[in-house]
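Enquirer: show me how the following folds:
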Amino acid sequence: MAEREKEECKCKHNECHCECDEECKCGGECDCGENCTCETHCECEECHCDEECECHNKEQEYLNLARQIQADFENYRRHAVEDKNKARIIGQISVIEAFLPCLDTFKEAKKSIIDENVLKGVEMIENKILDALASVGVEKMKTIGEKFDHNKHEAIAQFADESKDNEIILDEYQSGYIFNDKVIRYAKVIVNKRGNE
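Expert: Got it, this is the predicted structure:
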C-alpha cells in the first residue's frame, strides 16, 4: 500500500499550557495540585495524522477496486452481447441453409413445367420465399453474364465462347447466396475460357 508522505503535523497537542505546576502561593501546605482541572479543560488534542493518512490510503484503494470491478463488468457485458449476437447469426444461418435446397428444387421443377399458369404459380411461391429471405439480409448472387469471382463463385466447368469476354459466367448450376455480406453458399457456375487466352 502506497503511503502518503507525512506532512508537518498541525495538531494542537503541544499547545497545552497548564499553570498548576507553578509555585503554589499557599506555601506548599495546601492541596492545590490535587484539585487541578487542567486535563478536563485543556484545549490540546491528541494527534491522529497517521490514522487519517491510513484511512485516506484505504479509501483510495477501495475506490480503485470499485473502478476495476466496474470495468470488468462492462467488459463482461460487452462480451455477453457479442456472444449473443454471434449465436443469433449462427442460428439464422442454420435456418437459411435449411431453406436453400427447397429453392434448388424450385429451379429444377421449373425446367419440367410446360403449363404457363403452373409455372407462374411456382415462380410466385419461389419469389415469396426469396423476398422473405431478403427481408432478413439474404441476397441471391448474380451470376450469368457477371465476371467470375473466386470469392463468391465456384467454377465446375469451362467452355469456350469467342463472342463473350474471358472469365465471364456462361451458366449457373447452383445458386449462391450472401447473408449480411458473408457468403453462406458459393454459386456453382460454368465459366467462359477462350482458347487464345
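
Enquirer: going forward, measure contacts and count neighbours with C-alpha atoms only.
Expert: Will do.

Enquirer: all helices for the chain, in order.
Expert: Secondary structure of the chain (DSSP state H): helices located at 38-41, 49-112, 116-135.

Enquirer: which residues touch the spatially most central residue of the chain?
Expert: Centroid check for the chain by CA atoms, centre = their mean gives residue 78 as the closest residue, at 3.9 Å. By CA atoms under 8 Å, 6 or more residues apart in numbering, residue 78 lies in contact with nothing.

Enquirer: for the helices of the chain, which one sits closest to residue 194?
Expert: Closest of the helices of the chain to residue 194 is helix 49-112, at 28.5 Å (criterion: CA to CA).

Enquirer: got the angle for that closest one vs helix 116-135?
Expert: Here helix 49-112 runs at an angle of 170 degrees relative to helix 116-135 (axes from the mean of the first three to the mean of the last three CA atoms, to 10 degrees).

Enquirer: how far away from the center of its chain is helix 49-112?
Expert: 5 Å (CA atoms, centre = their mean, to the nearest Å).

Enquirer: do the same with stretch 126-145
Expert: With CA atoms, centre = their mean, you get 30 Å for stretch 126-145.

Enquirer: next, the structure of the following sequence, for comparison with the previous one:
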Amino acid sequence: MTETAKNTTEEEMHDASPAEQVAAEEAAQEDVAQDQAEAAKTPDDVIAALQAENAELKDRLLRTAAEAENIRRRAKKDVEDSANYAITKFARDLLDVSDNLRRALEAVGDGAQQNEAMKTLIEGVEMTERTLLKSFEQNGIEKLEPLGEKLDPNKHQAVFEMPSTEHPDGHVAQVMQAGYVLKGRLLRPAMVGVAKGGNATPDANDEPGSNVDTSA
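Expert: The predicted model follows:
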C-alpha cells in the first residue's frame, strides 16, 4: 500500500463512525485471512478443489440434461395425446346416434319382419349401425358390452342391483347402455345392473376387491 493510499485510508477511518471503523477492520482482517489461506494451499489442495468444482459442474450438467429429457418426453406425450384424443368430443356426440339406432332396432316387434317395407327399413337401420360401428373401430373407439363380466368401477357404472340365477354376485346381469373406450381411455362407462342375492357360483378367480383398480 502506498503512503498516499495509506494516509487516505487513515483519514477515512478517522472520519468514520466507531461502527464503521469496526466493520472496516473486520473486513480487512477477513481479506488478510483469505490471502493467507490462499497462500497456504498446497498443489494437492488446489487439485482437490478443482476436482470438487468439476464434480459439482458435472452433476449440474446431468441434472439439466435429465430435466431437458423429461420436458421433451412430456411434450411428445402431449402431442401424441392431442392426436389420439382430438376426436373425443365428436365421438361422444356420435354415441347418441349409435344409441338411437340400437333403440330403434330393439323397439321393432316380431311382426315387422312380415312387412316388406318395414323389413327393408330395418335392414337399412342395421346397415347404418354396422357402418357407424365400423367407423368407430377404425378410429380406435371400442364398444363395451360387459354382460356377465365382474363389475369394474373403471369401466362400468352400476345403476341398480338385481337378483340373478345366471350371474354371480357382483357381476353384470343387465346392460342398460353400452360403454365405449377411445384408444384405451374411457369415453363413456357402461350403465349396468349388478347381480346380488342370486344362486350362481362365482368364478374361482373372483376375490373380494379384485375389481378395484389399485394402480392409482
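
Enquirer: may I see the helices of the first structure organised as JSON lines, with distance to residue 166 of the first structure added?
Expert: Formatted as JSON lines, the helices of the first structure follow (distance: least, CA to CA, whole Å):
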{"stretch": "helix 38-41", "distance to residue 166 of the first structure": "108"}
{"stretch": "helix 49-112", "distance to residue 166 of the first structure": "27"}
{"stretch": "helix 116-135", "distance to residue 166 of the first structure": "31"}
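
Enquirer: neighbours around the equivalent of residue 146 of the first structure over in the second structure, how many?
Expert: Matched to the second structure by TM-score structural alignment, residue 146 of the first structure sits across from residue 149. Residues within reach of residue 149 of the second structure, counting by other CA atoms under 10 Å, total 14.

Enquirer: how near is residue 149 of the second structure to residue 193 of the second structure?
Expert: According to CA to CA, to the nearest Å, residue 149 of the second structure and residue 193 of the second structure sit 11 Å apart.

Enquirer: what's the overlap in contacts for the two?
Expert: Common neighbours of residue 149 of the second structure and residue 193 are listed as residue 172 (criterion: CA under 8 Å, 6+ apart).

Enquirer: surely residue 176 of the second structure meets residue 194?
Expert: No: between residue 176 of the second structure and residue 194 there is no contact under CA atoms under 8 Å: 10.8 Å.

Enquirer: among those two, which residue is more densely surrounded?
Expert: Legend: neighbour count by other CA under 10 Å for residue 176 of the second structure and residue 194, higher for residue 194 (27 against 15).

Enquirer: the more buried one contacts residue 149, doesn't it?
Expert: No: taking CA under 8 Å as the definition, residue 194 of the second structure is not a contact partner of residue 149, at 9.8 Å.

Enquirer: common neighbours of those two, please.
Expert: 171-172.

Enquirer: for residue 179 of the second structure, grab the count of nearby residues.
Expert: Counted with other CA under 10 Å, residue 179 of the second structure comes out at 22.

Enquirer: residue in the first structure paired with it?
Expert: With TM-score structural alignment as the criterion, residue 179 of the second structure matches residue 176.
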